[in-house]
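Student: Return atomic coordinates for the entry below.
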Amino acid sequence: MALPRRRLFEGFRLRDLRRRLGLSQAAMAARLGISVPYLSQIENNGRPITQIVLLALAREFPMEAADIGTEAETSTLLRTIDAATDTSIPAHPLSEPDVRRGLEQQPLLARRLVAVHEAWRRSQEQLRVLDDRFDTGSSEAAPLPWEEVRDWFQAEGNYIDAIDRSAEALADALDEGPVAQALEDRLRRWHGVRVIGEDSDGSQLSRFDAGSRTLALNSGLPPESRAFLLAHRLVRYEFANEMHHVVAEAGLASQASRELLSVGLANYAAGALLMPYASFRTRAREVRHDIDRLRQRFGVSFEQACHRLSTLQRPGTAGLPFFFCRVDMAGNITKRHSATRLQFAALGGACPLWIVHEAVAIPDRILVQLAEMPDGTRYVSMAKGLVKPSGSYARPPRRYAVALGCEEAHAADFVYADDLRLGGAATPIGASCRICPRTDCDQRAFPPAGSVIEIDADRRSVVPYAFR
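Tutor: Coordinates of the predicted model:
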């Protein structure tokens, strides 16, 4: 069954979108690749919004694409084009007109192409895991619990619909006023939990005594951490049934994995409660994803706001597709998620040329970078080094960096791209040395897995070998 050929006259939606974005007709027409008279005719319902225009809208304004036309049609077309034009596959890519024609004439074949492409991507991810295990000498047959939970969240797109919607409803039901006070009041009135302060050397953030139903919070916590811990305790009561159902349906192999998933779901729910989906997505769009403005508006930390942006994948009202990660001082990626084509190495560190490593050494300063992967996909990255005080001279502070980024095509909606020369030279990076095919990288730590090493004793370069 081919995609329905319906005449879509919703010019008023396109006009409202253009005005919300503050774009002139000329600027909007340029973004969509159409003429100004054609755009004017669409806005006045003199011409329908064609599939080509819908596709351009979905690419240029992904957060608003669902408001115009049919989400299912646009999503199917985008996934088919992604499969047919993937430059990482060594075959001649199809043109977009050919893809559209094929989807109309042979929809089952097109859907099969999408399924094969997604299976290929999963196999590449599995290869990354195997390469990591081989490189680290691991003989584990099954993934470790934290790996299994991480992979489960990635497979779910880092968006849990039932919990996210419940958190949004609970946020609406909270009392007016400071959110931490509202959370504390609900814990006391609805669940009989008393909240107290407790001095600590920083090794313990919170402690709950089930017998006295007392939640003790470290008195030295910053306000955003205190609010998060209150939210974390509250959602464990409010969403117990939803989280139990998700864990039961996840199909994880071990009890440790299931318990770890429960903690992860509570963390997810707490973030969704502090940053309700619709209001957070709307505000993020208004400020062009300026993290500092978002954290001030919602009373959260820089890292919490970055992480929440990477979870805005609700069907029909998705946010900008971001990748997000956290990197420690040793270069280990301790948090990772990608709603983009960028995939992180399953274990170990990331490419040394990525700006996030420099950010670790320069706390409280935002760095930006235009980077290009081996398949030609280009990303705008923002990274910031953070320091969390330990609460005691005897304990060193935690130092790490967080990174957030999107594909270059979405740069107009990402404030951190404003100072970059888009379309110009980009820093060539890869997922990690063990799976990066670049032959001319001076920062390579070791050759890619499965390659053949070539040594020439009469030639000396920065990297003392070549490979094929």
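Student: make it CA atoms for all contacts and neighbour counts henceforth
Tutor: Noted.
Student: Geometric centre of the chain: which residue is closest?
Tutor: By CA atoms, centre = their mean, the mean C-alpha position of the chain lies nearest to Ser310, the distance being 3.0 Å.
Student: distance of that residue from Ala30?
Tutor: 28 Å (CA to CA, to the nearest Å).
Student: Spatially nearest residue to the residue nearest to the centre of the chain, not counting backbone neighbours?
Tutor: In this structure, Ser310 finds its nearest non-sequential neighbour in Phe322, 5.3 Å apart by CA to CA, 6 or more residues apart in numbering.
Student: ok, that neighbour - how many residues close by?
Tutor: For Phe322, the neighbour count with other CA atoms under 10 Å is 27.
Student: buried set for the helix or strand encompassing Ala83?
Tutor: With elements taken from DSSP states H and E, the one containing Ala83 is helix 71-85. Residues of helix 71-85 classed as buried: 71, 74-85 (neighbour count, 16 or more other CA atoms under 10 Å).
Student: Name the nearest residue to Ile42, sequence neighbours excluded.
Tutor: Nearest to Ile42 is Gly11, by CA to CA, 6+ apart, at 5.1 Å.
Student: As a check, name the ranges of all helices in the stretch 51-200 of the chain.
Tutor: 51-60, 71-85, 96-105, 107-136, 145-155, 161-173, 179-191 (DSSP state H, counting those that start in this stretch).
Student: can you tell which of these is closest to Ile34?
Tutor: Closest to Ile34 of those, according to CA to CA: helix 51-60, at 8.2 Å.
Student: what packs against that closest one?
Tutor: helix 25-32, helix 71-85 (3 or more CA pairs under 8 Å, 6 or more residues apart in numbering; DSSP states H and E).
Student: first to last residue in stretch 400-417, what's the distance?
Tutor: Its start and end residues considered, stretch 400-417 measures 22 Å (CA to CA).
Student: Could you check it and say which residues are buried?
Tutor: 400-411, 413-414, 416-417.
Student: Here is the second sequence; please produce its structure so I can put it next to the first one:
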Amino acid sequence: MTRRPRIFAGTQLRALRDRWKLQQTELANLLSISSSYLSQLEHDDRPLTSRLAEKLATLFPIDWQEFKLDETEHVADALREALGDPIFANSMEPTSLTKLAEQQPEFARRFVEMHEIYRRTSQRLEIVDEAIAADGQAGSRLPWEEVRDWFHLSNNYVDNLDRSAEDLANSMFYEFGHVSGASMRKHLLEMHSVRVILEQTETLRHFDPRTRTLTINAGQPPSGIRFQLAYYIVTSSLSKDIEQIASSASLRTGIARELLRVGLSNYAAGAILMPYEKFRMAAREHRHDVDRLSLIFRTSFEQTCHRLSTLQRQGARGIPVFFCRVDMAGNITKRHSATRLQFARYGGSCPLWIVHEAVAIPDRVLVQLAETPDGVRYVSMAKGLVKTTGRFDRNPRRYAVALGCEEDHSNEFIYADSLDLSGRGTATPIGASCRICPRPDCDQRSYPPSDQTLTINHFKRNIVPYDLTAKSSLCRK
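Tutor: As a prediction, this is how the structure comes out:
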């Protein structure tokens, strides 16, 4: 068997320390090695061991994925991520993962692919199962639900469309770090002979094909006007890409396909305003501070949160986050999760989740450390938003957006700075929804879980008028 080449990663280690402003002694302590050993590694006097590579990938998962090592390390990292799935009871030793990737690379790749197929198949089964539970038949999903599920199963990332939008953005003029509105208007005029007019109208935008005039409602905030410009650039410049994706999608109705075209256009418009690599690097630099990123790219708070949830490009991923939008009635109108957190598809979400409080308190960022029944802890940020209609006789739209990540990535998430992450009792216990939450002692429970037996005691009354006798294996006290 061919001897595996030794890995020297001195440049990567020094870049890592610079990124996190760590002294040699601090990084050495994190890696449980001596400062002299780390110095030898940084000067390429010694190669990187598989144990240290695994430790670095665990401590700095986003940074380490950007460093190009060799194919063996890449496959070993992919194996480590796949084996981190809760379905596997025990993890493998780093040396064992590296040996498997080195000695059986084809098997390792197939295993990673198989796990990804399993994950996606499980998600599809959950979608069908919950549709049956909610409506009695799997075919009853509405067109917009089909489209929402299409984006979810695509990891909320459409590679060729995202790259095309990024190239389009890079071809236009940048002003203070963002694509300028003047540049977009110039692009429409020169490339598509479309003239843009801003005036007060009843619609957000309207295009007159006879005069080649795009009228945009001037009553929108600047971020809304910029989004409408980007949207029309997309429909003019990337229509073939969008049509190809929509035509090949497995959707049941023509209406769903039309909605997907709209969704893809919205997606690409966001990619023009926040080009992938520029946005990803800014998000890393500012630790995913949404207000800061909104100022840099001249986008709204919601647009920025949504874009953070799409950073799923192979080899250049952002931190895995979840994102959702919740209205005043608790309905989840947008959602995506690249984490282990899954949203309720039908019925209300957990009332203990901070997003519900945020709806009632607009323009204030709330943070929360939450723990789901499987023991995973999440840092959540939520902000209530109000979109004015510009008229007294029409109520403004009120809702909240939430963004969060698993506790393991809290160093990259500025909203974790004000939270106490030290103890297990500091997290708020939440669930997906009461219908599937196994917690037996929740004071906020609205109705019992569907998979547990109830016991009624007429001589005793707790917060809820029943006891749960079948405890779920996922429930942790």
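Student: Neighbours of the nearest residue to Arg194 of the first structure once chain neighbours are set aside, how many?
Tutor: Nearest non-adjacent residue to Arg194 of the first structure, counting by CA to CA, 6+ apart: Thr214, 4.8 Å away. When counting by other CA under 10 Å, one arrives at 16 neighbours for Thr214 of the first structure.
Student: quick one: Thr214 of the first structure from Phe228 of the first structure, how far?
Tutor: Using CA to CA, we find Thr214 of the first structure at a distance of 17 Å from Phe228 of the first structure.
Student: tell me the contacts of the residue nearest to Asp328 of the first structure when sequence neighbours are not counted?
Tutor: Nearest residue to Asp328 of the first structure in three dimensions, chain neighbours excluded: Tyr400, at 4.4 Å (CA to CA, 6+ apart). Tyr400 of the first structure makes contact with 326-329, 360, 385-387, according to CA atoms under 8 Å, 6 or more residues apart in numbering.
Student: switch the cut-off to 10 Å
Tutor: Taking CA atoms under 10 Å, 6 or more residues apart in numbering, we find Tyr400 of the first structure in contact with 326-334, 356-357, 359-363, 384-388.
Student: Just the buried ones out of those residues, please.
Tutor: Using 16+ other CA under 10 Å as the burial test, the contacts of Tyr400 of the first structure include 326-329, 331, 333, 356-357, 359-363, 384-386 as buried.
Student: Just name the closest of those to Met373 of the first structure, please.
Tutor: Of these, the one sitting nearest to Met373 of the first structure (CA to CA) turns out to be Val356, at 15.2 Å.
Student: which SS class is the closest one?
Tutor: helix (DSSP: H, G, I helix; E, B strand; the rest coil).
Student: Arg47 of the first structure now?
Tutor: Arg47 of the first structure - assigned by three-state DSSP - is coil.
Student: Would you confirm that it contacts Phe12?
Tutor: No. Judged on CA atoms under 10 Å, Arg47 of the first structure makes no contact with Phe12 at a distance of 11.8 Å.
Student: okay, the two: which has more neighbours?
Tutor: The residue with more neighbours, out of Arg47 of the first structure and Phe12, is Arg47; 17 against 14, by other CA under 10 Å.
Student: so what corresponds to the more buried one in the second structure?
Tutor: Under the alignment (TM-score structural alignment), Arg47 of the first structure pairs with Arg46 in the second structure.
Student: Nearest residue to its match in space, ignoring adjacent ones along the chain?
Tutor: That would be Gln40: by CA to CA, 6+ apart, it lies 5.8 Å from Arg46 of the second structure.
Student: And for the one you found, the neighbour number?
Tutor: 13.
Student: just the one 4 residues further on next, same as before
Tutor: When counting by other CA under 10 Å, one arrives at 15 neighbours for Asp44 of the second structure.
Student: That one: what's it in contact with?
Tutor: With contacts taken as CA under 10 Å, 6+ apart, Asp44 of the second structure has the following neighbours: 7-11, 38.
Student: Buried ones among these?
Tutor: By 16+ other CA under 10 Å, the contacts of Asp44 of the second structure give 7-10, 38 as buried.
Student: quick one: which of the helices of the stretch 51-200 of the first structure is nearest Phe467 of the first structure?
Tutor: Closest of the helices of the stretch 51-200 of the first structure to Phe467 of the first structure is helix 107-136, at 16.8 Å (criterion: CA to CA).
Student: average offset between the closest one and the second structure?
Tutor: Here the mean offset of helix 107-136 of the first structure against the second structure after fitting is 5.0 Å, by mean CA distance after the TM-score superposition for the first structure.
Student: and the angle for that helix with helix 96-105?
Tutor: On the basis of axes from the mean of the first three to the mean of the last three CA atoms, to 10 degrees, helix 107-136 of the first structure is oriented at 120 degrees to helix 96-105.
Student: next one: helix 107-136 of the first structure to chain centre, how far?
Tutor: 19 Å (CA atoms, centre = their mean, to the nearest Å).
Student: helices and strands around that helix, which ones?
Tutor: When contacts are defined as 3 or more CA pairs under 10 Å, 6 or more residues apart in numbering; DSSP states H and E, helix 107-136 of the first structure packs onto helix 71-85, helix 96-105.
Student: 6 Å instead?
Tutor: Under the contact criterion of 3 or more CA pairs under 6 Å, 6 or more residues apart in numbering; DSSP states H and E, helix 107-136 of the first structure touches helix 71-85.
Student: so which of the helices of the stretch 51-200 of the first structure gets nearest Ala240 of the first structure?
Tutor: helix 161-173 (10.0 Å).
Student: rewinding a little: please report how far the residue nearest to Asp328 of the first structure lies from Val356 of the first structure.
Tutor: 9 Å.
Student: Check Met382 of the first structure too.
Tutor: When distance is defined by CA to CA, Met382 of the first structure is 8 Å away from Val356 of the first structure.
Student: Please, where are all the helices along the stretch 201-350 of the second structure?
Tutor: According to DSSP H, counting those that start in this stretch, the helices that the stretch 201-350 of the second structure contains are 222-237, 239-248, 254-273, 276-285, 290-297, 301-308.
Student: Adding mean neighbour count and distance to Asp451 of the second structure, write the ones you listed out as CSV.
Tutor: Converted to CSV, these look like this (neighbours: other CA atoms under 10 Å; distance: least, CA to CA, whole Å):
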stretch, mean neighbour count, distance to Asp451 of the second structure
helix 222-237, 21, 45
helix 239-248, 15, 38
helix 254-273, 22, 33
helix 276-285, 18, 41
helix 290-297, 18, 39
helix 301-308, 22, 34
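Student: looking at those, which is closest to Ala316 of the second structure?
Tutor: helix 276-285 (8.2 Å).
Student: quick one: the closest one to the first structure mean distance?
Tutor: Relative to the first structure, helix 276-285 of the second structure is 1.0 Å off (mean CA distance after the TM-score superposition for the first structure).
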